[in-house]
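> would you be able to build a 3D model of this:
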Amino acid sequence: MTILLGSIADDYTGASDLANTLTKNGLRTVQTVGIPDPSLALPDVDAVVVSLKIRSVAAANAVAAATQAERWLRERGAAHVLYKICSTFDSTDAGNIGPVTEALSAAAGGGLVLVTPAFPETGRTVYFGHLFVNGEPLNESPLKDHPLNPMHDANLVRVMTRQSRGAVGLIDLPAIAAGPDTVRARLEALQVTGVKTAIADAVFERDLETLGEIALETPVSTGASGLGLGLARALVRSGRVSSGGTTTADAIRPVGGPAVVVAGSCSKATLRQLDVAERSMPVLRLDPERLLAGPDEIAAAISWAGDRIAAGPVVIAASASPETVLQLQSQYGREASGHAIETATSIIAAELVARGVRRLVVAGGETSGAAVDRLAIPAFLIGPEIAPGVPVLRTVGNAQGDMLLALKSGNFGGEDFFTAALAMMR
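Predicted structure coming up:
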């Protein structure tokens, strides 16, 4: 298998988001969970998204995992590798966007790396280096209260500088609006001054198309799914994308069996989605403090769901308000409380799959990663889009047999997301 575009995603829901975008824009795409085992037979595709869990780990560990994935992708023909990050630039002053970007650039021989988290379709825009979320500066948006990576600075040049060794520059909107030649000239000028990474503005899809064309001329780029859109369209325009092979219809063939929603995200969007879901299906709201105290809450949740899944879909939620999350973090520590809840929800998901669940919706990036890891799913085919950034996923090489999943970043989807997802997953 020779692939046209490789990507390394820093979490699983972000990987699904990117794979969905690439598929919608003309690339046959598969998402792997980690670096695939050599025995795994992957379908004939144009793009492979290697999903890792490196967003919130130590920077050295993130770099090691990403560079290993980069080697795997290059060995299979990828001339360009996109490091897929969150569209809200989730990170800290220690990383991991800066360290991984610089490591991937070094592995590819150096050169300036284009960086943009912009994705206007989902309300993420960058203007003169500042990131806006649905029109609000990043530091004034709900992301300021993110339980793992609270974002308090909308100026991405500053944010990237604090976590990078090399200098960081800016390609502003007027330069991008002037077209590819102007952007190329700006990149060359920045490189002469020693800049290693450049934050790029993007407010409209046409900006992403310009950036995708330019990025494709380099070995590495860093961005959200919006940059993936630009890269995919540039590849299609180049005539290098062949027709045939797998389609989204292949991924959505019915699997039957019970359906469960497991939610761990504490975002406002997910909390609202849970309220709406409660109107049409049973919802069990777990007590996060009891989850941290021991296994009884897990066992009770499994028993509760086991008694109901034959009758229809159910929802199990460990989601909590920002105030409750802060209280738990102050009592148990940020990492310990987050890990305990991720572990609990993944155990619940795995046990219910063992009891016959074949359709699974998971809300929350860390929650999704923990569930997929515990289920040991090696890869996914990308199906049709449920909501912007969230496709239906069909398992590839899964020991439990064919399953349909949806892995949702906490902030994604409309208020009826859970019912809409289950309606598409038969």
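> going by C-alpha atoms from here, please, whenever you check contacts or count neighbours.
Noted.
> wait, isn't residue 393 in contact with residue 424?
No - between residue 393 and residue 424 no contact is recorded; they are 10.9 Å apart, counting by C-alpha atoms under 8 Å.
> let's see this one next to it:
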Amino acid sequence: MSKIVIIADDLTGANANGSLLAAKGFSAVTCLDMSKWTKEDFNNYDAVCVNTDSRLVPVEQAVKRVSEGLKFLLTCDNPAVVSKRIDSTMRGNVGSEIEEALKVMDESGRYEEPSVAVVVPAFPSSRRVAVGGYLIVNGIPLEKSPIAKDPIRPITTSRYVAIIAEQTDLLIGYISLDTIAQGPAMVTEEIERQRREGVRIVACDAVLDEEITVIAQAVKSVSYPVLAVDPGPFTAAMADARVPVRARHELEDNALVIVGSTTDLIRRQMDELRLARKCAIVKVDGRLLVNLYKRDDTIREAVQKVVAEAGKAEVYGVCTVEQPDDVHSIEDMARENGISLKEASERINKGLSLIAELLLKEKSLRLGGIYSSGGEVTMSVTRQLEASGFSVRDEVLPLAVYGRLIGGKYPNMPMVTKGGFVGDSESIVHCVNYLFAKISTQTRPLEGETK
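This next block holds a predicted model:
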């Protein structure tokens, strides 16, 4: 029985939702042709998404497609989550499609109370945040962003409530970050108050994934039907809250980051990564890895610090630079230890690769892929994992590639590597996002099984 049903206005959005749900352990599928599906087909998946391809069509046609698609999805027995996927920049027939979806839910005969649409337009990991009723894209108000100049559907305001209101006469409410910061109970109370006043669409601010989770928890057990309206994260949070995952396998959907470069560029790239993703990345002083008397304790302490954060992040690992003062000369390290530059570099890389192997062994971290920065670091890590080769699959950025380890202790492990001096301040973010797209559905086998 399908537990999560989604109407999306384009194929990319449909698949993006599926990816987010798969990352939480749900089996997800995008339906491209409803005529070829039967009710029994729903039983094979936890989540089914129908693509209406309605973003750029006239409103009358969009409404008709949403109506047909949602009626088809509601033949599923008692879906726990009903979602209307919208574009992360509010393009398309957003208000009209929300109104039609609410109408279909109300007329379906399966609900005793009128449905309420809860709109959460934020997508924090894609740098879309909603604050003060405004949608901010990559740090720029929506109407000032390049997306607003779309020749087919230009956007003239950053106020997401106003964008919805242009296309529907339904009463729209709003919940600010101040209310959300007070927790799920307060959000539930505020939605109830607005419902009593006739509000059918409740729009919510969110800047962080944690705030999206608060909203999902607020409507987890309400008596009235909820239509989740968002670009993906809120629907995934709703599914997580309402549908317990009883997966046979444990997901390995987190990333390991090993960064050995000590340049100011790398420091800025790591700062951007911490803003974009939930990170538990520990700084390791390269000077301590060069010193053989201190190396073992340094490695052990770094691993312990990372493991202590298990369950609190999605990106785990180590780096050798956090602040400008952390940029040390390898020549000084070599001279202080009476060794060559080559040996000093090898000791740092060996220490980082040992940390990588120890972290990969920690099941609590659920590591399903590796990002490494710097050719020497990458070579040391692959050797430590006893890989016989690296199967190159794709270019992520110039001088940054994605591939899989061949053989060794972690065969077929996804890996993205980038040169230490490559890219701009957001290059590591792009690489890690790409890696997540590749590892989101990986699972760890049960004892006695092979992967």
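> in terms of packing, which of residue 393 and residue 424 of structure 1 has more residues around it?
The neighbour comparison of residue 393 of structure 1 against residue 424 (other C-alpha atoms under 10 Å) goes to residue 393, with 30 against 16.
> is that one in a helix, a strand, or coil?
At residue 393 of structure 1, secondary structure determined by DSSP: H, G, I helix; E, B strand; the rest coil is strand.
> that one matches what in structure 2?
Alignment note (TM-score structural alignment): residue 393 of structure 1 has no counterpart in structure 2.
> try residue 123 of structure 1
The alignment partner of residue 123 of structure 1 in structure 2, by TM-score structural alignment, is residue 127.
> tell me who's in contact with that match.
Applying C-alpha atoms under 8 Å, 6 or more residues apart in numbering to residue 127 of structure 2 gives the contacts 136-139, 276.
> quick one, which of those residues are buried?
Burial by neighbour count, judged by 16 or more other C-alpha atoms under 10 Å, picks out 136-137, 276 from the contacts of residue 127 of structure 2.
> contact partners for the nearest residue to residue 26 of structure 2 once chain neighbours are set aside?
Closest residue to residue 26 of structure 2 apart from its sequence neighbours, by C-alpha to C-alpha, 6 or more residues apart in numbering: residue 46 at 5.6 Å. By C-alpha under 8 Å, 6+ apart, the contact set of residue 46 of structure 2 is 1-4, 26-28.
> closest one to residue 68 of structure 2 out of these, please.
residue 4 (17.2 Å; C-alpha to C-alpha).
> how deep is that closest one tucked in, by neighbour count?
Using other C-alpha under 10 Å, residue 4 of structure 2 has 28 neighbouring residues.
> how close does it get to residue 199 of structure 2?
According to C-alpha to C-alpha, to the nearest Å, residue 4 of structure 2 stands 25 Å off from residue 199 of structure 2.
> related to what we said a few turns ago, distance to residue 375 of structure 2 added to the contacts of residue 46 of structure 2, as JSON lines?
Listed next are the contacts of residue 46 of structure 2 as JSON lines, based on distance: C-alpha to C-alpha, whole Å:
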{"residue": "1", "distance to residue 375 of structure 2": "48"}
{"residue": "2", "distance to residue 375 of structure 2": "45"}
{"residue": "3", "distance to residue 375 of structure 2": "45"}
{"residue": "4", "distance to residue 375 of structure 2": "43"}
{"residue": "26", "distance to residue 375 of structure 2": "36"}
{"residue": "27", "distance to residue 375 of structure 2": "36"}
{"residue": "28", "distance to residue 375 of structure 2": "37"}
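> many thanks, have a good one.
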